[in-house]
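Student: Build the 3D model from these lines:
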Amino acid sequence: MTTWFITRHPGAIDWARAQQLQVDHFVSHLDPARVQAGDTVMGSLPVHLAADICERGARYLHLSVDLRAECRGKELSVQELRQFNARLRPFLVTALPAVTDTTPRTS
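Tutor: The predicted structure is shown next:
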C-alpha cells in the first residue's frame, strides 16, 4: 500500500512533514491509474479525480483549509496553514452518470 500526497504548494509539503505524516510520494500531479486498492491519497483534488481514486478502492483524505477570501491564490506557510485550521478529512466520493442534456430549460 502506497501513500500519496498531492500538492503543488511547498507550504503544504512542509505542513505534511511537520505533522509527521508517513508519505511515500509527494507529487504535484497524480495519474489515477497509478493508484491501487488500499492506497491512501491526500491533498486537494478536483472532485472527478477524487471519485476516480475512491472507485479504485483507495482512501481519499482531503486537505481542508478554512481560508479567508483575501488569502486565496497566495502561497501559505506552515504557520498560516495551522492558523487556517489545515486538516485531513476522509471523503468517499462517488461519481453518478453524466448528465447528457445540457440544454437550458425555459419555463
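Student: C-alpha only now, for contacts and for neighbours.
Tutor: Noted.
Student: can you pull the contacts of the most centrally placed residue in the chain?
Tutor: Nearest residue to the geometric centre of the chain (CA atoms, centre = their mean): Ser44, 2.4 Å. Taking CA atoms under 8 Å, 6 or more residues apart in numbering as the criterion, Ser44 is in contact with Ile6, Thr7, His62, Leu63, Ser64.
Student: and this one, so I can compare the two:
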Amino acid sequence: MTTYFVSRHPGAIDWSQRQGIRVDQQIEHLDIARINPGDVVIGSLPVNLAGAVCAKNARYIHLTLDLPYDARGVELDAEDMQRYGAKLEEYRITRVTA
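Tutor: Modelled structure (predicted):
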C-alpha cells in the first residue's frame, strides 16, 4: 500500500508536513494507472479522478478548505490554510450510470 499526497502547491505541502501527515510519495499530478487497491490518495482532486481512485478500491481523502470568495485563485501558505480550516475528510465516490 502506498500513500500519495497530490498537490503542486507549496503551501499545501508545507501544511501537510506541519500536520505530521505521513506520505510515501508527494506528486503534482495523479496518474490513475499507478493506483492499486488499498492505496491512499490525499488531495483536492476533481470528482471524476476521485471516483476513479475509489473504483480501484483505494481510499480518497480530500483536503478541504473553507475559502472565502476573495481567497480563491490565490496561492496560500500553510498559515492561510490553517486559518481557512484546512482538514482531511475521507470520501467514497461512486459514479452513477444510466
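Student: care to give me the TM-score?
Tutor: Overlay of the two chains. TM-score (TM-score structural alignment, normalised by the length of the second structure): 0.97; 98 aligned residues with a CA RMSD of 0.8 Å.
Student: sorry, back to before: what's the residue nearest to the centre of the first structure aligned with over in the second structure?
Tutor: If you follow Ser44 of the first structure across to the second structure using TM-score structural alignment, you land on Ser44.
Student: From Gln17 of the second structure, how far out is that match?
Tutor: 16 Å (CA to CA, to the nearest Å).
Student: Surely Trp15 of the second structure is in contact with Met81?
Tutor: Yes - counting by CA atoms under 8 Å, Trp15 of the second structure touches Met81, with 7.1 Å between them.
Student: follow-up on the earlier one: show only the entries of the contacts of Ser44 of the first structure found in helices.
Tutor: With helices defined by DSSP state H, no entry of these lies inside them.
Student: ok, so of these, who is nearest Pro90 of the first structure?
Tutor: Nearest to Pro90 of the first structure, judged by CA to CA, of the contacts of Ser44 of the first structure is His62 at 6.2 Å.
Student: quick one: the strands in the first structure?
Tutor: Taking DSSP state E as the criterion, the first structure contains strands spanning 3-6, 25-27, 40-43, 59-64, 87-91.
Student: out of those strands, nearest to Leu76 of the first structure?
Tutor: Across these, closest to Leu76 of the first structure is strand 59-64 (CA to CA), at 13.3 Å.
Student: Relative to the second structure, what is the average displacement of the closest one?
Tutor: Following the fit onto the second structure, the mean deviation recorded for strand 59-64 of the first structure is 0.3 Å by mean CA distance after the TM-score superposition for the first structure.
Student: which residues are in contact with that strand?
Tutor: With CA under 8 Å, 6+ apart as the criterion, strand 59-64 of the first structure contacts 38-45, 50, 53-54, 85-92.
Student: isn't Ile35 of the second structure right up against Asn57?
Tutor: No - the pair Ile35 of the second structure / Asn57 is not scored as a contact, 9.1 Å apart, by CA under 8 Å.
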